[in-house]
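A.B. asks: quick one, what's the 3D model for this:
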Amino acid sequence: MINHRILGHFHESAELKIQAASTLAPAIAQAVDLMFAALSNGNKILACGNGGSAADAQHFAAELVGRFERERLPLPALSLSTDTSILTAVANDYSFRDIFAKQVQALGQPGDVLLAITTSGNSENVIAAVEEALERDMRVVALTGKGGGRMAQLITDADVHLCVPHERTARIQEVHLLTLHCLCDGIDVALFGGDVHE
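C.D. replies: This is a model prediction of the structure:
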């Protein structure tokens, strides 16, 4: 019984990745271009999300500041999900809705990119961060699923929406992780040329 369930997870995940590839690839390429332009102009990438999406935001920032698959200079990226003093102070003194928006207000500059991750597209604190980013003339790359939720109506034509065509949170997160690795690889190739695995 458990083996059957495990095989089901693998098959569903693999099938979704194949299904989503043709839909997401052009938008991922657009997101790479947007992030490349920001980094080339001396701007930075801020990333945010809740729960597993917070871990993804942190993972993405770590790949840029450290390295992905090649030795290179560090790239300016920051996860807004990691400073517990800021998170708890803002949540306590204002509201949980403001935990990312306040950081975007403090750290975001015109030309920066906000990577906003929410599997439902409806996380209020991520939505608030996007609203603040757009007010500050930042660009947004949104990773969602489940049709995109409120996020789909919020971002502009200058932004990039990467919406995984699935309803199950675990499957959406698995495609989000692959997407983040595609972004890291694309940024490295755009900035430094070639490919370690070509």
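A.B. asks: going by C-alpha atoms from here, please, whenever you check contacts or count neighbours.
C.D. replies: Noted.
A.B. asks: L114 - how many residues pack around it?
C.D. replies: A count of neighbours around L114, defined by other CA atoms under 10 Å, yields 29.
A.B. asks: try G8
C.D. replies: 12.
A.B. asks: what packs against whichever helix or strand it is part of?
C.D. replies: G8 is located in helix 2-40, with elements delineated by DSSP states H and E. In terms of contacts (3 or more CA pairs under 8 Å, 6 or more residues apart in numbering; DSSP states H and E), helix 2-40 is packed against strand 45-48, strand 113-117, strand 160-164, helix 169-192.
A.B. asks: which parts of that helix are buried?
C.D. replies: Neighbour-count burial for helix 2-40, counted by 16 or more other CA atoms under 10 Å, picks out 13, 16-17, 20, 24, 27-39.
A.B. asks: ok, and the closest non-adjacent residue to the residue nearest the centre of the chain?
C.D. replies: In the chain, the residue lying closest to the centroid (CA atoms, centre = their mean) is L115, at 4.0 Å. Excluding the flanking residues, the one nearest L115 by CA to CA, 6 or more residues apart in numbering is A47, at 4.5 Å.
A.B. asks: sequence B follows; please return its structure for comparison with A:
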Amino acid sequence: MTEARIQAQFFESADWFYQAAEQLTRPLAAAAQMAVGTLTSGARLWVAGSGLAQGDAQWWSQLLLNRFEQDRPPLCAQTLQAELGDLHGVPALVRQVQALAHPGDLLVWIDPLGDAQAGLLVEAAHQQDVAVVALCGNQDAHLRAVMTETDLLIRVAHPRWPRVTETHRLALHALCDAIDVQLLGLDAGA
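C.D. replies: The predicted structure is shown next:
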């Protein structure tokens, strides 16, 4: 029973990845273009995640800062720190965007479960003239309400949050690869 259930998790995930590839390839390519445009203009990538996705944000910014699969110069990607707490009801991430972000920067927000506070973060980014790429799950109404035409919402439309999170992690690796390919002039077919 246990082994069959474990195997079913792998099969469900693999089946979903095939479906997600068709849905997410184009928006992820657009996100990579936005990131490359930001980095080549001398601006910064700010990365943050909701709840446990904060760990994914930290992981991704470290891959960009250090390296993915190829040696390259460090890329200017920094994780906003959610554990700093709130001040007078204003989420710490919002305060950091207000203090640190500059026009032309890009905020990458990872939100698999639909954090109701995310709208405040996106609005703060817009006040700083910062575009937003948001990776989300099914619960994205709060984001759709505040996103503009300069932003990109990448929705992983799976009903189970573990599949959403797994897809976000694969998407972040695909973004690293696409950014490296564009910046280093690598063979995109490899």
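A.B. asks: and the TM-score between them?
C.D. replies: For this chain pair, the superposition-based TM-score is 0.94 by TM-score structural alignment, normalised by the length of structure 2; 190 aligned residues with a CA RMSD of 1.6 Å.
A.B. asks: before we move on, back to that, which residue lines up with the residue nearest to the centre of structure 1 in structure 2?
C.D. replies: Using TM-score structural alignment, the partner of L115 of structure 1 in structure 2 is V108.
A.B. asks: what's the angle from the helix holding G8 of structure 1 to strand 113-117?
C.D. replies: 170 degrees (axes from the mean of the first three to the mean of the last three CA atoms, to 10 degrees).
A.B. asks: in structure 2, what sits opposite G145 of structure 1 in the alignment?
C.D. replies: Under TM-score structural alignment, G145 of structure 1 pairs with G137 in structure 2.
A.B. asks: and that match, how far from D56 of structure 2?
C.D. replies: 15 Å (CA to CA, to the nearest Å).
A.B. asks: these two: which is more packed in?
C.D. replies: Using other CA under 10 Å, the more surrounded residue of G137 of structure 2 and D56 is G137, with 24 against 21.
A.B. asks: list the contacts of that one.
C.D. replies: 111-114, 155-158, 161, 164 (CA atoms under 8 Å, 6 or more residues apart in numbering).
A.B. asks: then I155 of structure 1?
C.D. replies: 130, 140, 161 are the contacts of I155 of structure 1 under CA under 8 Å, 6+ apart.
A.B. asks: now swap in V160 of structure 1 and tell me
C.D. replies: 27, 30-31, 140-142.
A.B. asks: could you dump those into CSV and include distance to V104 of structure 1?
C.D. replies: Putting the contacts of V160 of structure 1 into CSV (distance: CA to CA, whole Å) gives the following:
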residue, distance to V104 of structure 1
A27, 24
Q30, 22
A31, 19
V140, 12
V141, 14
A142, 15
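A.B. asks: give the aligned range of the host helix or strand of A57 of structure 2 in structure 1.
C.D. replies: Assigned by DSSP H and E, A57 of structure 2 falls within helix 53-65. Using TM-score structural alignment, helix 53-65 of structure 2 lines up with residues 53-65 of structure 1.
A.B. asks: any idea how far the residue nearest to R155 of structure 2 when sequence neighbours are not counted is from L152 of structure 2?
C.D. replies: Once flanking residues are discounted, R155 of structure 2 sits nearest to C136: 5.0 Å by CA to CA, 6+ apart. Taking CA to CA as the measure, C136 of structure 2 and L152 of structure 2 are separated by 11 Å.
A.B. asks: mind checking the longest strand of structure 1?
C.D. replies: Secondary structure assigned by DSSP state E gives strand 139-145 as the longest strand of structure 1.
A.B. asks: and whatever helix or strand comes next after it, what's buried?
C.D. replies: As assigned by DSSP H and E, the chain's next helix or strand after strand 139-145 of structure 1 is helix 151-154. Judged by neighbour count using 16+ other CA under 10 Å, the buried positions of helix 151-154 of structure 1 are 151-152.
A.B. asks: the residue nearest to the centre of structure 1 contacts T144, doesn't it?
C.D. replies: No: counting by CA atoms under 8 Å, L115 of structure 1 does not reach T144; the two are 10.8 Å apart.
A.B. asks: check which helix or strand covers S85 of structure 1.
C.D. replies: In the assignment (DSSP H and E), S85 of structure 1 maps to helix 84-93.
A.B. asks: which outside residues touch that helix?
C.D. replies: 81, 96-100, 102.
A.B. asks: do stretch 91-110 of structure 2 as well
C.D. replies: Contacts for stretch 91-110 of structure 2 (CA under 8 Å, 6+ apart): 34-35, 38, 43-50, 53-54, 56-57, 80-86, 117, 120-121, 124-125, 128-136, 168.
A.B. asks: try it again with 6 Å
C.D. replies: Residues outside stretch 91-110 of structure 2 that contact it (CA atoms under 6 Å, 6 or more residues apart in numbering): 43-49, 82, 85-86, 121, 128-135.
A.B. asks: just the buried ones from these?
C.D. replies: The neighbour count (16+ other CA under 10 Å) marks 43-49, 82, 121, 128-135 as buried among these.
A.B. asks: how near is I6 of structure 1 to Q109 of structure 1?
C.D. replies: Separation of I6 of structure 1 from Q109 of structure 1 (CA to CA): 45 Å.
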